[in-house]
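[1] Provided below are the primary sequence and the corresponding predicted coordinates.
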Amino acid sequence: MAAFAKKNFGYAAYANHRPIYPTTLFTAHLLPYHHGPTNTLLDLGCGPGTVTRPLGAHFTRAIGVDPSPGMLESARALTPPDKYPHIEYHLADAETLPFLPDASVDMVVSAQAAHWFDLPRFWAEMARVMRSGGTLAAWTYKDFVFPGFPAASLVVARYTYGVDKMGPCWQQPGRTRCQSRMRFLDPPAAEWEGVERWEYEPKVEGGAEDLKELGLKWKLGDVESYARTWSAAHEWGVRNEGGDVIGDMFADIRKAAGWEGEGWRERVVDVEFGHGVLCVRRK
């Protein structure tokens, strides 16, 4: 998360090139799981508001929280008040939310952010702000693969975690947690109940089948742009001034898959992400 706080981080690129979650995640899973009122939604680690806006449409009030001023600047630019009068953003950590009264939130969500949290403090603050019966839902996605192109997928893995590539540039334990499909998030049984987990691993059946749709058809250039938003890619650039690890990675991906030649960035490819979702209710 430290990379996201740096002034030279590409916030606009992050907003434009990160995966968009399927609306069925909200309409077919999170909202049916939820019980009771839909007055207040809290989106932790909201980034540019990727979830705050579409899921917030189902709530009277939606609050996005992020510790990065740059992320919030991007979120506010994408959330004009005349179109989203019920949405507000606050600069804060997930573990400290003094602007929220006790038992005032109906649903808390965290998309691709909970792996950064201080978990004991996080659970304590969630128990405070969540009403009885309210829903907490958190989800994460793993590294992408190219279905049907195992050699290209191996290149991604080598560059992502190789000790001579981006491996040492990931902040820990966040990255390991991210790869766990939310298994690291263990709700304290004294305060939470109704635990449900939905998981998917590319080419491995499991969990709710329609959550498999965090599979995308992207132009190869868009996949490249997404990889450039990785915190580790940013950190690698800081440590290796003048190099381009993502450019090198995509040169090797194209060679491995036979996607070379002019106009390669316009080639449409299948991309899949393993992912996990946790839902739990406040007692």
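    Alright, I've got the coordinates.
[2] from here on, contacts and neighbour counts on C-alpha atoms
    Noted.
[3] all strands of the stretch 1-150 of the chain, in order?
    Secondary structure of the stretch 1-150 of the chain (DSSP state E, counting those that start in this stretch): strands located at 40-44, 61-66, 87-91, 105-111, 130-145.
[4] Which one of those lies nearest to M1?
    Comparing those against M1 with Cα to Cα, the closest turns out to be strand 61-66 (10.8 Å).
[5] Roughly how far does V280 sit from I87?
    The gap separating V280 from I87 is 24 Å, by Cα to Cα, to the nearest Å.
[6] If you could redo that for D244, that was the one I meant.
    Counting by Cα to Cα, the gap from D244 to I87 is 38 Å.
[7] got another, please set it beside the one above:
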Amino acid sequence: MEFGAWADQYAAFRPRYPVGLFDFIADQAPGRRLAWDCATGNGQAAIDLAERFERVCATDKSEEQISRATAHSRIDYSVQAAEATDFPNACFDAICAAQAVHWFDVERFYAEAVRVARPGAVIGIWGYTDFNVSPAFDSAFRERVLEPVKGDWAGGVRLLTNGYRDIPFPFERIETPPFSIEVTWDLPRLMAYVNTWSGVRRYVERTGIGLLSEVYPLLAAEWGDPATPRPIAMPLYAMMGRI
């Protein structure tokens, strides 16, 4: 799946990950010299890694995503696939793939991770799909949005929606506490985020129907005043290990 076509929206509307996740990764790493953020997108995870590591190498196969990535004095961005990079052997203390590993050739990515990892390096992969607003809103959203687009997700997303349970993880597991993205958004902001979903985009391309505009009044009825911000939780599926 190519994300460059809506890189601006992706950068503007995707939420940030919890800071505790990056503290945990840094605490588990054998050092804090160098981290690799694979499939960095707009640099979302790389920014937080750069607050904890001396240098971060952030890669993405999309030139457009990299061109819009957030600049940082300790981040080196480059256009590279996660499965084959030009990094030297045994250089990284931490390797991360945020909301991305379901798009990879996983076996090749893991082989590359083993090649470039320092002994004892930490590897972390995580993603998220669901969000929780209220039982009534969540039910309406599942019926009016998730059900219509369920056939429009690419194969990789199905691995994500299954909580990464079908993705192998051949590393020494690190017991990981639960993490969740916590935001406070109004309804238009939430819908702007949902509009970055590849399944929603594919549905619109396939049918010509502006799904979110069509269902907005129904969702607003469960939300209340659309301009009122509400707390939203997005639980992460995370696997951490040691190489």
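    Done, it's in. For clarity, every value in this text was computed on a predicted model and none was experimentally measured.
[8] Got a TM-score for the pair?
    The TM-score (TM-score structural alignment, normalised by the length of structure 2) is 0.92; 243 aligned residues with a Cα RMSD of 1.8 Å.
[9] quick revisit: could you dump the strands of the stretch 1-150 of structure 1 to CSV with distance to R267 of structure 1 and mean neighbour count?
    Below are these laid out as CSV (distance: least, Cα to Cα, whole Å; neighbours: other Cα atoms under 10 Å):
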stretch, distance to R267 of structure 1, mean neighbour count
strand 40-44, 35, 26
strand 61-66, 35, 24
strand 87-91, 37, 18
strand 105-111, 29, 24
strand 130-145, 16, 21
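[10] Using TSV, lay out the ones you listed together with distance to L72 of structure 1.
    As requested, these are arranged in TSV below (distance: least, Cα to Cα, whole Å):
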stretch	distance to L72 of structure 1
strand 40-44	12
strand 61-66	7
strand 87-91	7
strand 105-111	15
strand 130-145	20
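[11] So which of the ones you listed is nearest D222 of structure 1?
    Across these, closest to D222 of structure 1 is strand 130-145 (Cα to Cα), at 12.6 Å.
[12] how close does the helix or strand following that closest one sit to structure 2?
    Once the chain leaves strand 130-145 of structure 1, the next helix or strand it forms, by DSSP states H and E, is helix 150-161. Mean deviation of helix 150-161 of structure 1 relative to structure 2 after superposition (mean Cα distance after the TM-score superposition for structure 1): 2.2 Å.
[13] need the contact list for the equivalent of E95 of structure 1 over in structure 2.
    The alignment partner of E95 of structure 1 in structure 2, by TM-score structural alignment, is E83. Counting by Cα atoms under 8 Å, 6 or more residues apart in numbering, E83 of structure 2 makes contact with F104, D105, V106, R108, F109, Y110, A111, E112.
[14] Y17 of structure 2 now?
    A45, S180, I181.
[15] Going by neighbour count, which of the residues you listed comes out on top?
    A45 (23 neighbours; other Cα atoms under 10 Å).
[16] hang on, that residue packs against W36?
    No: in this structure, A45 of structure 2 is not within contact of W36 by Cα atoms under 8 Å, at 10.1 Å.
[17] Trace C38 of structure 2 over to structure 1, please.
    Under the alignment (TM-score structural alignment), C38 of structure 2 maps onto L44 of structure 1.
[18] try G127 of structure 2
    Residue pairing (TM-score structural alignment): G127 of structure 2 is matched to T140 of structure 1.
[19] Show me the helices in structure 2, by range?
    7-13, 19-28, 44-50, 63-67, 106-116, 135-141, 147-149, 155-161, 187-194, 198-207, 211-223 (DSSP state H).
[20] Dump the ones you listed into a markdown table; add distance to I167 of structure 2 as well.
    As requested, these are arranged in a markdown table below (distance: least, Cα to Cα, whole Å):
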| stretch | distance to I167 of structure 2 |
| --- | --- |
| helix 7-13 | 25 |
| helix 19-28 | 20 |
| helix 44-50 | 21 |
| helix 63-67 | 25 |
| helix 106-116 | 8 |
| helix 135-141 | 27 |
| helix 147-149 | 23 |
| helix 155-161 | 7 |
| helix 187-194 | 24 |
| helix 198-207 | 20 |
| helix 211-223 | 31 |
